[in-house]
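Asker: fold the following, please.
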Amino acid sequence: MPVLDSPDRSASPGSPGSSAVRSRGAALAVLSAGTLMIILDGTIVNVALPSIQRDLGFSQANLAWVVNAYLIAFAGLLLLSGRLGDLLGRRRVLVGGLAAFTLASFLCGIADSAGLLIAARFVQGAAGAMVSAVALGMVLALYPDPHGRARAMGIYSFTQSAGGVLGLLAGGILTQAINWHWIFFVNLPIGLAATVLSLRLLPDDRPAGAAGSHQAEPDRGLRGVDVSGAVLVTAALMLGVYTIVKTTDRGWTSGSTAGFGAAALVLLAAFLIRQARAAQPLMPLRIFRSRIVAGANAVQVLVIAGGFGFQFMTSLYLQHVLGYDPLEIGLSLAPTGVVIGVMSLGLSARLGARFGQRAVLLPSLVLFAGGFLLLARTPSGGHASYVADILPPIVLMGVAFGLTMPSLLTLGMAEAGPADSGLISGVFNTAQQIGGALGLATLASIAGTRTDHRLAAGRSATAALADGYHLAFVVAAGLLVAAALLAGVLLRTPAGRTAGDLTTAGEQDADGPAVSSSPGTRPAPGRSGRTARV
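Answerer: Sure thing, here's the model as predicted:
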């Protein structure tokens, strides 16, 4: 096993162990940079949509597919990508995803037609799924000790938490300073560097663990893939996300929404039946016997639904109510990214180690909800002051999000054993995408309906829009309160087990024996003299 997999935390500065720590840091930086590139492209395109529409002749209805193509491919392929990482080797899948994403970014940048741009965005989403599904599992392998893992999770989650806000800022700057093509061309040097450095710095983790087993075995390649399950879950997720994103046009009660939604549920049910019967399932259902894994994913859906609402609805409020241009929107939201960085990179690991991840998560969710309620109190007439009305809530939500995501990531991956880390990472990322799609569609629908009612009642366009966004902010606050309540009930350390067991070693199921990060050995809980809290 490469040196990256077995750090010596007590090594002196000049020792081989110290070199291993530095190598792990460089590997984490590469994984974080690759993930940041993927997250940025989920939002960087939003502020460039008017320019893209004008240059490529998109209709208003088709313009949404610049975003939807990426989202549908990303969400649909996460589970399959995660399992392929377990079976083929995570580095192999990661490098393939980075290379494909870089090529797709080039195609997006040179696109001279709507069809080419949408097709390239779909490839971007598929490649992004490959990277995101395995990157988190690789972070776990690099940092098996609880305290090092908590710090690594803070760095990694910063790329996820702040990436969306940074995407808005970068999109505004590049679109106005050069043109929209450069929001894609900027990925080329990042993607090429990440691909090359991944081959140099990341351990070749073949052979992967067998599906349904925690012991490493010789590389079985694609023979270990549950093809029927892969087809069913990919079709179910793609159709489900498509149904959700189209509700903004068709409504929740239309016949097409009901029909496509029912078809997605049928495919999902068929997938679950297949997984219960398959000898080598794509997603062993035993992982959901863990209350921590199931609870973290449920909380994740609600948190990301609200988090997407913050980025999307706040951007629209600044644009349509306060009249900000794309660059001003990015600059206005930039403090959120800074605060998220301070929290996730500086404080989250320390607070989690001292008080426990659950104790950090619960008040953070309440703070997050409070930020939305403050946004809901901004003036409705378009005369809000940025310093007095906008800056305080977005800073508060930056604090909350910067503490929430590292804690939630640590809890969600706490029971991931070596053979299942790619799978559980894929499930966790899939929950993110489903939450984002649900939150975006629900909050946009609520805001639009309230705006229409206010216009019909004789309110001015600006005031009606503000009222719609205010209601969406209140609903988003409710989602965060529900997430806090759910976390309080489900995310508890099982009796009789320490957090060190949960974080250091994966588990076969909620009550089964832990499996160490090295086959055949089990690290002693609290080996560093301290016990991490969950």
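Asker: please make it C-alpha for all contacts and neighbour counts, starting now.
Answerer: Fine.
Asker: tell me the residue furthest from the middle of this protein?
Answerer: Among residues of the chain, the one most distant from the C-alpha centroid is residue 458; the distance is 40.6 Å, by Cα atoms, centre = their mean.
Asker: distance of residue 451 from residue 386?
Answerer: 23 Å (Cα to Cα, to the nearest Å).
Asker: no no, residue 481
Answerer: In terms of Cα to Cα, residue 481 sits 26 Å off from residue 386.
Asker: more neighbours, the two?
Answerer: residue 481 (21 against 13; other Cα atoms under 10 Å).
Asker: wait, that one touches residue 364, no?
Answerer: No: between residue 481 and residue 364 there is no contact under Cα atoms under 8 Å: 10.4 Å.
Asker: give the buried residues for stretch 317-329.
Answerer: For stretch 317-329, the buried set under the neighbour-count rule, 16 or more other Cα atoms under 10 Å, comprises 317-322, 324, 326-329.
Asker: hmm, who's touching that stretch?
Answerer: With Cα atoms under 8 Å, 6 or more residues apart in numbering as the test, stretch 317-329 has contacts from 47, 168-169, 171-173, 176, 315, 381-384, 462-463, 465-466, 469.
Asker: how about the helices in the stretch 151-300 of the chain?
Answerer: Ranges of helices in the stretch 151-300 of the chain, per DSSP state H, counting those that start in this stretch, are 182-185, 187-201, 227-245, 247-250, 255-277, 291-316.
Asker: let's compare: structure for the following, please.
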Amino acid sequence: SGFTAITTAIGPVLGGWLIEHASWRWAFFINVPLGAAVIAISLWRIPESRGGAARRIDWLGALTATIGLGGLVTGFIESASLGWHNLLVLGSLAVGLIELAVFFLIESKQKSPMLPLALFSSSAFRGANLLTLFLYAALGIFFFLFPLNLIQVQGYSATSAGAAALPFILLMFVLSRWSGGLVSHYGPRLPLIIGPLIAAAGFALIALPSVGSSYWKTFFPALSVLGLGMAVTVAPLTTVVMNSVGQDRVGVASGINNAVARVAGVLAIAVLGVVMVAAFSSRLNQQIEKTSLPGNALHEIHTNEIKLAGMSIPAGLDPSTNASIKTLLSQAFVYGFRVIMFACAVLSVSSAAMAWLMIGDNRS
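Answerer: Okay, here's the model as predicted:
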């Protein structure tokens, strides 16, 4: 967990620097040599291991899961610009739901399923994954919108925006060993209740800063609280996942939990991204109606609302009007960002509730 955190810290800083000084394409291309190095090290140093019986890859399950999740994500994302009545949106959502239903049907009958449904007979495993779903959904949408807030509204450079989250990451790294010992002293249940509640407080604090707020007085303490909450949560969560299944299923259980975390982030960006655009548009429309902008400028602003505060100001306006519109865009973004941060706090409290209801306090 600690090494994962430190590499996560380097990623945004390096990515921001590459975007600012080279090109956004380098932020993606750099993963190619890193991926090649991982493959080479894995083949060279990691010993092979297999289960007791030969098993086939669940290609059909993988295909239906990919199509299902892709359909849902496409439908939610495109709804922000095309509307809910668009055939592409409705078709994508329908395909996604049908394919996911087929996926679970396949997994229930597959001899070597990608997602062994029998694992979910364990209350602790169900609770750990529901906790992961809610908490990592909150983190996913946060780390998607937070850099936009810093760059589009607060005026940070790409490098500074990447470095802004370092307190969160460093706290997770420094406290990872300590948090792992919490399970032996208090059992997993208490840390998995307290950790998400602290994270919820962090999200609530992140919602407070307005335009032009000082980083050290606002975002820094909020990110520190959020990082503390996640540090308390991550190691006990991993322990619960590993201990809730048999030794021969530990790898599968770990993979499922990681997949749940990734899926949670993707779905949160798709679903809560729509909420963000809706909240931004609502507040912007309320404020912009009080101005005397020409019709073509209003139309251009409404057309580009999906770009949030990063939209270009309509051409042909005087400097004072440009400044007023920029202020309205920033205020509308902050309003939408606050709505999402409070939603993240609710998700975090929900994850604590899952731990309270479904995870025992056995100490290991």
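Asker: picking up where we left off before, quick one: map the residue farthest from the centre of the first structure onto the second structure.
Answerer: Using TM-score structural alignment, the equivalent of residue 458 of the first structure in the second structure is residue 287.
Asker: what about its match, which helix or strand?
Answerer: Here residue 287 of the second structure sits within helix 250-288, counting by DSSP states H and E.
Asker: same question for residue 370 of the first structure.
Answerer: helix 357-375.
Asker: after superposition, how close is the helix or strand just after that helix to the second structure?
Answerer: Toward the C-terminus, helix 357-375 of the first structure is succeeded by helix 391-412 as the next helix or strand (DSSP H and E). Helix 391-412 of the first structure, aligned to the second structure and superposed, deviates on average by 1.5 Å (mean Cα distance after the TM-score superposition for the first structure).
Asker: just give me the match in the first structure for residue 108 of the second structure.
Answerer: Counting by TM-score structural alignment, the partner of residue 108 of the second structure is residue 276.
Asker: who's in contact with its match?
Answerer: 284-285.
Asker: which pair in the buried residues of stretch 317-329 of the first structure spans the largest distance?
Answerer: 321 and 327 (15.7 Å; Cα to Cα).
Asker: quick revisit: make a markdown table out of the helices of the stretch 151-300 of the first structure and add distance to residue 503 of the first structure.
Answerer: Shown next, in a markdown table, are those (distance: least, Cα to Cα, whole Å):
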| stretch | distance to residue 503 of the first structure |
| --- | --- |
| helix 182-185 | 38 |
| helix 187-201 | 24 |
| helix 227-245 | 29 |
| helix 247-250 | 40 |
| helix 255-277 | 27 |
| helix 291-316 | 11 |
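Asker: just name the most buried of the ones you listed.
Answerer: Across the helices of the stretch 151-300 of the first structure, the average number of neighbours (mean count of other Cα atoms under 10 Å) peaks for helix 291-316, which reaches a mean of 24.
Asker: so it aligns onto which residues of the second structure?
Answerer: Going by TM-score structural alignment: helix 291-316 of the first structure matches residues 123-148.
Asker: next one: stretch 124-136 of the first structure
Answerer: So stretch 124-136 of the first structure sits over no part of the second structure, by TM-score structural alignment.
Asker: if we can go back for a sec, return the mean post-superposition distance for the match of helix 291-316 of the first structure against the first structure.
Answerer: Mean for stretch 123-148 of the second structure is 1.3 Å (mean Cα distance after the TM-score superposition for the first structure).
Asker: now do stretch 254-274 of the second structure
Answerer: Once the two models are superposed, stretch 254-274 of the second structure sits on average 2.0 Å from its counterpart in the first structure (mean Cα distance after the TM-score superposition for the first structure).
Asker: the first structure: which residue goes with residue 71 of the second structure?
Answerer: Residue 71 of the second structure maps onto residue 239 in the first structure, by TM-score structural alignment.
Asker: give me the most central residue, the second structure.
Answerer: residue 140 (0.8 Å).
Asker: ok, that one - contacts?
Answerer: Counted by Cα under 8 Å, 6+ apart, residue 140 of the second structure has contacts 264-266, 268-269.
Asker: same check, this time on residue 64 of the second structure
Answerer: By Cα under 8 Å, 6+ apart, the neighbours of residue 64 of the second structure are 99-100, 102-103.
Asker: and with 6 Å instead?
Answerer: Listed by Cα atoms under 6 Å, 6 or more residues apart in numbering, the contact set of residue 64 of the second structure reads 99, 103.
Asker: same question, residue 210 of the second structure
Answerer: With contacts defined as Cα under 6 Å, 6+ apart, residue 210 of the second structure has no neighbours.
Asker: rerun at 8 Å
Answerer: Shown in contact with residue 210 of the second structure (Cα under 8 Å, 6+ apart): 331, 334.
Asker: any idea how far it is from residue 48 of the second structure?
Answerer: From residue 210 of the second structure over to residue 48 of the second structure (counting by Cα to Cα), the distance is 53 Å.
Asker: same question, residue 327 of the second structure
Answerer: For residue 327 of the second structure relative to residue 48 of the second structure (Cα to Cα), the value is 58 Å.
Asker: between these two, which has more neighbouring residues?
Answerer: residue 327 (15 against 7).
Asker: does that one belong to a helix, a strand or coil?
Answerer: helix (DSSP: H, G, I helix; E, B strand; the rest coil).
Asker: does residue 434 of the first structure touch residue 299 like I think?
Answerer: No: between residue 434 of the first structure and residue 299 there is no contact, the gap being 12.0 Å when judged by Cα under 8 Å.
Asker: stretch 220-234 of the second structure corresponds to what range in the first structure?
Answerer: The aligned range for stretch 220-234 of the second structure in the first structure is 391-405, by TM-score structural alignment.
Asker: again with stretch 263-277 of the second structure
Answerer: Counting by TM-score structural alignment, stretch 263-277 of the second structure sits on residues 434-448 of the first structure.
Asker: need the residues that contact that stretch.
Answerer: 75, 241, 244-248, 251, 300-309, 312-313, 465, 467-472, 475-476.
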